[in-house]
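Colleague: quick one, fold the following:
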Amino acid sequence: MGSSSFLLIMVLMMGAMFLMTRSAKKKQQQAAEMRNKMEPGSGVRTIGGMYALVKSVNDETVELEVAPGVHAIYSKQAIAVVMDPVEYNRLVHGDEPEDEAVEDADATSEPVAQAVVDAAEAETKDAAEDKDEPVALSKNLDGDKEASAK
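Modeller: Coordinates of the predicted model:
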């Protein structure tokens, strides 16, 4: 009975190891495919979190423009993500895509955010009035400072 338990445990461990190595190989293949999609002009993020533009791609290395006019050579293995131009420009330059859905979302989000700020300020003022303490300075979305003391 002891040897059959041992054998069962060994089979389960081997199965788990097989599944783990299989998923790791699959992830490596997906990363290699992603890196093969790099071409000059692509936006990338390195494993260190730096965003850059691809200037040239070689067998094992890639030349990146890390700042205007500043080029550096990186290993292809150092590339974590290859981004599409819209996503790269949004992250790096803050460019929002010209889309009505985005404009509609921006139009509705500001009043909602202002309402949240107003509610938080009212709650703070109520709490301060209960304790007879001055209300802390707060900053609303327009950047104006408000202060009130009891």
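Colleague: every contact and neighbour count from this point should use C-alpha atoms.
Modeller: Noted.
Colleague: strands of this protein, start to end?
Modeller: Secondary structure of the chain (DSSP state E): strands at 43-46, 51-57, 61-67, 70-75, 79-83, 138-139, 145-146.
Colleague: save those as JSON lines, and put in distance to D104 and mean neighbour count too.
Modeller: Converted to JSON lines, the strands of the chain look like this (distance: least, CA to CA, whole Å; neighbours: other CA atoms under 10 Å):
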{"stretch": "strand 43-46", "distance to D104": "28", "mean neighbour count": "20"}
{"stretch": "strand 51-57", "distance to D104": "29", "mean neighbour count": "21"}
{"stretch": "strand 61-67", "distance to D104": "33", "mean neighbour count": "18"}
{"stretch": "strand 70-75", "distance to D104": "38", "mean neighbour count": "14"}
{"stretch": "strand 79-83", "distance to D104": "25", "mean neighbour count": "20"}
{"stretch": "strand 138-139", "distance to D104": "25", "mean neighbour count": "14"}
{"stretch": "strand 145-146", "distance to D104": "28", "mean neighbour count": "11"}
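Colleague: before we go on, could you also do this sequence so I can check it against the first one:
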Amino acid sequence: MSGFLPMILILVVFLGLMSWTTRRSMKKQQNQRQELENSMTEGSRVMLTSGLYGTLTHVGEKQAIVELAPGAEVAVVKQAISKVVNPEEEEFSFADDQPSVGAEPEQAAIEGAEQPAIEASEEYQETGAQQAEKSAEYPSAGEK
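Modeller: Sure, this is the predicted structure:
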């Protein structure tokens, strides 16, 4: 019985030490997260956990609205924001007053609609019967 006492004492000390270090690291992570959430203000540049960069436009209790591009806003949970980014850390910068990329192709599509559609040449047009003949030449794996 006296041989087990030192072993039990070592086990209790070891488990206590593990518990203390685990609680300490969890507390440290909570403090870091709290500091991050306190530094989130409207207008701050942030990086999401997916790697996307954006600007905070609104910050709520549980969610935030991030503008990824001019006019493109998404609502995310605060936990999806991995860090607040300093402008010096960003490799690329974009001006907010640039026109959105989607505006130009829409205008081109409207202008292209005025032109008549080009008819497909007769040699490329196939009838349903011709297509059926080709598919009969190459049966699928299930057909015999």
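Colleague: any idea what the TM-score comes out to?
Modeller: TM-score for the superposed chains, counting by TM-score structural alignment, normalised by the length of the second structure: 0.58, backed by 92 aligned residues with a CA RMSD of 1.7 Å.
Colleague: and the strands of the first structure as TSV, adding distance to E100 of the first structure?
Modeller: Putting the strands of the first structure into TSV (distance: least, CA to CA, whole Å) gives the following:
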stretch	distance to E100 of the first structure
strand 43-46	25
strand 51-57	27
strand 61-67	31
strand 70-75	36
strand 79-83	23
strand 138-139	30
strand 145-146	33
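Colleague: how about the ones you listed, which one is nearest H93 of the first structure?
Modeller: Evaluated with CA to CA, the strands of the first structure place strand 51-57 nearest to H93 of the first structure, the distance being 10.7 Å.
Colleague: how about that closest one, aligned to which bit of the second structure?
Modeller: Matched against the second structure by TM-score structural alignment, strand 51-57 of the first structure falls on residues 53-59.
Colleague: and what of stretch 78-86 of the first structure?
Modeller: Mapped onto the second structure using TM-score structural alignment, stretch 78-86 of the first structure spans residues 80-88.
Colleague: pull the distance from the matching stretch to the chain's centre.
Modeller: Here stretch 80-88 of the second structure shows a centroid-to-chain-centroid distance of 14 Å under the convention CA atoms, centre = their mean, to the nearest Å.
Colleague: quick one: whatever residue of the first structure lines up with K28 of the second structure and E33 of the first structure, what's the gap?
Modeller: Using TM-score structural alignment, the partner of K28 of the second structure in the first structure is K26. Taking CA to CA, to the nearest Å as the measure, K26 of the first structure falls 11 Å from E33 of the first structure.
Colleague: what about the helices in the first structure?
Modeller: Per DSSP state H, the first structure carries helices over the ranges 2-36, 85-93, 100-131.
Colleague: just the buried residues of stretch 103-120 of the first structure, please?
Modeller: V117 (16 or more other CA atoms under 10 Å).
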